[in-house]
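Asker: 3D, please:
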Amino acid sequence: MANGLDDVVAAETVLSDVDGLGGRLTIRGHSLPELAGRWRYPQVVRLLLDGFFDDLPDDAKLAQAIGRARVEVFERLQPMLPALVPLDVYSGMRAGIALLPDGDTLTDALLLIAAPAVLTPALLRGKRGSPAIVPNPQADHAADMLRMLSGTDTSPALATALDTYLVTVCDHGLNASTFATRVVASTQAGLTSAILAGLGALKGPLHGGAPGPVIEMLDAIEADGNAAGWLRAKIARGERIMGFGHRIYRVRDPRADVLKAVVRQLGGAGATGRRLAFAEKVEQTALEVLRQAKPSRSIQTNVEFYTALLLEAAGFPAEAFSNVFAAGRVAGWVAHAREQQTTGRLIRPLSRYVGPVPDLVA
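Answerer: Below is the predicted model of the structure:
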């Protein structure tokens, strides 16, 4: 039996392929470098949803529809914000999404895709005692998310950076949250039920909960002043170095390079540039320490490391990093849910009982 279902093929999909040995990510026939920084997030949403909704419009009209969906999510959920704000920001987002209709139409799908981008800024502002900002349906999706967070129009460079991030994390094979989404969708439950399963899986520290601790690690190393010593001590205690290693990739995570390039474009002589320069030194030190400590394993930089730097530069606190991850991944979840609903069957694997057996004959 494969431990953790390693190497078990549980679904056939047209959506994405992760080549762990070659370090390549393919999304509906396109390599990640083809999409990231070249396609806007609504375009990639259309790419993912193509074939799963009969009324899917063209790129321009879909971008407009996502804008309208942001407004509708805000109108539906604004009255609930006082009850959601006291929760941690991820639980508040999840609880808000649970209030959306549980259908399987394109309208239902777009509400779910819009919801994390609307709820995350609203909840963060609520925790600061500031009012939530109404979405602008005409704005670019990533730019509007940043405007709803800060209260002002953001720089085009920062909006492009966040958009590139959303594209980069939109889908990634049959990871834990996507598998959870497909299991629920296979019961013919609605899209909201399926996406809530994905959100539950993403919350775990071994999945979407991982980027936040990267910031804590960088801060601790900077305070300590000895990166190599700090990292060696952590390994000696049997603890994980955050931002390094991946269950599938045996080489460098291709998403790390995409995001590193984006963060470099945001750099310069300011705080972001100094943070990046420090992080790059930590990265090189960590790779060398890991190579020495674990010579039989190839542990490389993963998507979490530069995700943390990008989202920090965009103004998101570490506790909201998983929310922004969900804002990008939700399109992939919706596509997988629809693919499972329309082409799959009920997912019902077997288990092997290893407990005590009662006497069958007295």
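
Asker: from here on, contacts and neighbour counts on C-alpha atoms
Answerer: Fine.

Asker: which residues does residue 293 contact?
Answerer: Residues counted as contacts of residue 293 (Cα atoms under 8 Å, 6 or more residues apart in numbering) are residue 235.

Asker: So which residues of the stretch 151-300 of the chain form helices?
Answerer: Assignment of helices within the stretch 151-300 of the chain using DSSP state H, counting those that start in this stretch yields the ranges 156-168, 176-185, 191-202, 211-224, 227-236, 254-266, 271-293.

Asker: I'd like the ones you listed written out as TSV, with distance to residue 7 added.
Answerer: What follows is the helices of the stretch 151-300 of the chain, written out as TSV (distance: least, Cα to Cα, whole Å):
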stretch	distance to residue 7
helix 156-168	24
helix 176-185	14
helix 191-202	20
helix 211-224	26
helix 227-236	28
helix 254-266	21
helix 271-293	26
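
Asker: who wins for proximity to residue 46 among the ones you listed?
Answerer: helix 156-168 (11.7 Å; Cα to Cα).

Asker: Pull the residues that contact the closest one.
Answerer: Outside helix 156-168, the residues within contact range by Cα under 8 Å, 6+ apart are 32, 35-37, 39-41, 44, 141-143, 146, 255, 258-259, 262-263, 266, 307, 310-311, 314, 324-325, 327-329.

Asker: Alongside the first, I'd like the structure of this one:
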Amino acid sequence: MNDQADGERRLSTRQAAQLLGVKPATVYAYVSRGQLTSRRDPVGRGSSFDAREVEALALRTRREAAAPSGAELAVRTSLTLIEPGRYYFRGVDAVELAARHRYEEVAEWLWTGTLPRGVRFSAPPELLAAARRAVAALPAHSGPIDRLRMATAAAAVADPLRFDLSAEAVLGSARCLIPTLAAALPVVGRAEPATGTLAEQLWCRLTGQEPHPAALGALDLALSLLIDHDLAASTLAVRVAASARAHPYAAVSAGLGALEGPLHGAAGRLAHRMLVEALERGGAAPVVADHLRAGRRVPGLGHRLYEGEDPRATALFARLENVPQAGPALAAARDVVATTAARRPGLHANVDLALAVLTVSCAMPAEAGETVFAVSRTAGWIAHALEEYQERPLRMRPSGQYQGPRPPQPMP
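Answerer: Here you go, the predicted structure:
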């Protein structure tokens, strides 16, 4: 092992190969794939390698070799743990954390493991101007995910440092991108606040109502609860993009693309419409009956990770009890659960139903839940991208199981 004057430990090719348990030629294959960096030895012949980098690669290689073969795709993460009836952000109860801290503080905890008090995110003028121009150019019928995808792409182009994948640079981009996404959306009726929390910035883009403090607190709680939830489809898409070393804006775009699928992002919209219909028809029974008669699942009920009620729904329902105008929508949601439970007792409320109570009671449009979910989850996507940037590049490259005709086949 070679000790440099500045204290940096360097390894020769032979030493690196021994530590990794491979042939010297494989060490250079790691270099060509971007898994190691080499430095030409100015004195001797050959190259040298940073000992810490080699040791980290050896550790990752041993862990991957120990992983069970043939199992479902599993991704190491230190972010979110889901257990029966509860979930945790970096080991801390996520519901309790979200109840005590604002969205920005919870995001910082997920990113860094620190909890800076009173932190606020602000959109840089150049990024915001580019995002607003891009969103304004869209057709009037564009949906929230359309606008957020366009704003993300425009913000990326406006950021010349987007290709810097160091943790410091990625976090800087995240703290700018999230408020840019919120502020790029069109204002609905009420004047835009000059400053404020992300919830305050987002409120005037979701409804024309004046923000009651309890309702604004419920929105902030919803944002905090939804930041991350293990490997949902959109989060996996983000990690695949980050595995290919896509910059954070591109990784977020991948998440937004997956979120637009009807099986992932549309649940809040469906639950909102169901509650509105239940209120208009004076009860949940005819609405639930219509869904079941058509062979559709009742929106806002059930979650494959929880046998009982989704803890995010429990927390948000409790907070909505303090929102004066939420009473009718809360009663309608409980009616939906009770009506369905009469025949299917295993179905409980999930966070989409609780989020629908918020959007209905605050006169927000049906797609408002998608907006809240996407803006909130951007912080979680960034956290997963940060983790993936520390892993072996392009590791999420499964092999296809070819089912087509065996060659050789005649030329068509």
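
Asker: Got a TM-score for the two of them?
Answerer: Aligned and superposed, the two chains score 0.82 in TM-score terms (TM-score structural alignment, normalised by the length of structure 1); 330 aligned residues with a Cα RMSD of 2.8 Å.

Asker: Of all the helices of the stretch 151-300 of structure 1, which one is nearest residue 351 of structure 1?
Answerer: Nearest of these to residue 351 of structure 1, taken as Cα to Cα: helix 176-185 at 15.6 Å.

Asker: what angle sits between that closest one and helix 191-202?
Answerer: 150 degrees (axes from the mean of the first three to the mean of the last three Cα atoms, to 10 degrees).

Asker: about what we covered before: closest to residue 95 of structure 1 out of the helices of the stretch 151-300 of structure 1?
Answerer: Evaluated over these, closeness to residue 95 of structure 1 peaks at helix 191-202, with 9.0 Å, by Cα to Cα.

Asker: The closest one against structure 2, how far on average?
Answerer: Compared with structure 2 after fitting, helix 191-202 of structure 1 deviates on average by 0.6 Å (mean Cα distance after the TM-score superposition for structure 1).

Asker: give me the stretch of structure 2 that that helix matches.
Answerer: Mapping helix 191-202 of structure 1 onto structure 2 (TM-score structural alignment) gives residues 248-259.

Asker: So what touches the matching stretch?
Answerer: Contacts for stretch 248-259 of structure 2 (Cα under 8 Å, 6+ apart): 145, 148-149, 152-153, 155-156, 162, 165, 170, 173-174, 233-239, 241-242, 264-265, 374, 378, 381-382, 385.

Asker: Now, of these, which are buried?
Answerer: Buried by 16 or more other Cα atoms under 10 Å: 145, 148-149, 152-153, 155-156, 162, 165, 170, 173-174, 234-239, 241-242, 265, 374, 378, 381-382, 385, out of the contacts of stretch 248-259 of structure 2.

Asker: circling back to that earlier point, any idea how far the match of helix 191-202 of structure 1 is from the middle of the chain?
Answerer: Distance, stretch centre to chain centre, for stretch 248-259 of structure 2: 9 Å (Cα atoms, centre = their mean, to the nearest Å).

Asker: ok, the counterpart of residue 275 of structure 2 in structure 1 to residue 227 of structure 1 distance?
Answerer: Correspondence of residue 275 of structure 2 to structure 1, assessed by TM-score structural alignment: residue 218. Look at residue 218 of structure 1 and residue 227 of structure 1: by Cα to Cα, to the nearest Å, they are 9 Å apart.

Asker: Need the residues touching each of the two.
Answerer: Shared contacts of residue 218 of structure 1 and residue 227, defined by Cα under 8 Å, 6+ apart, are found at residue 282.

Asker: residues of stretch 246-264 of structure 2 that come out buried?
Answerer: 246-260.

Asker: out of those, who's nearest residue 349 of structure 2?
Answerer: Nearest to residue 349 of structure 2, judged by Cα to Cα, of these is residue 259 at 20.7 Å.

Asker: which stretches of structure 1 form strands?
Answerer: 16-19, 24-27, 30-31 (DSSP state E).

Asker: Let's have these in JSON lines, adding distance to residue 278 of structure 1 and mean neighbour count.
Answerer: What follows is the strands of structure 1, written out as JSON lines (distance: least, Cα to Cα, whole Å; neighbours: other Cα atoms under 10 Å):
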{"stretch": "strand 16-19", "distance to residue 278 of structure 1": "30", "mean neighbour count": "18"}
{"stretch": "strand 24-27", "distance to residue 278 of structure 1": "27", "mean neighbour count": "21"}
{"stretch": "strand 30-31", "distance to residue 278 of structure 1": "30", "mean neighbour count": "14"}
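
Asker: would CSV of those strands with distance to residue 231 of structure 1 be doable?
Answerer: Below are the strands of structure 1 laid out as CSV (distance: least, Cα to Cα, whole Å):
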stretch, distance to residue 231 of structure 1
strand 16-19, 29
strand 24-27, 28
strand 30-31, 34
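
Asker: Point out the one among these that comes closest to residue 285 of structure 1.
Answerer: Closest approach to residue 285 of structure 1 among the strands of structure 1 (Cα to Cα): strand 24-27, 24.7 Å.
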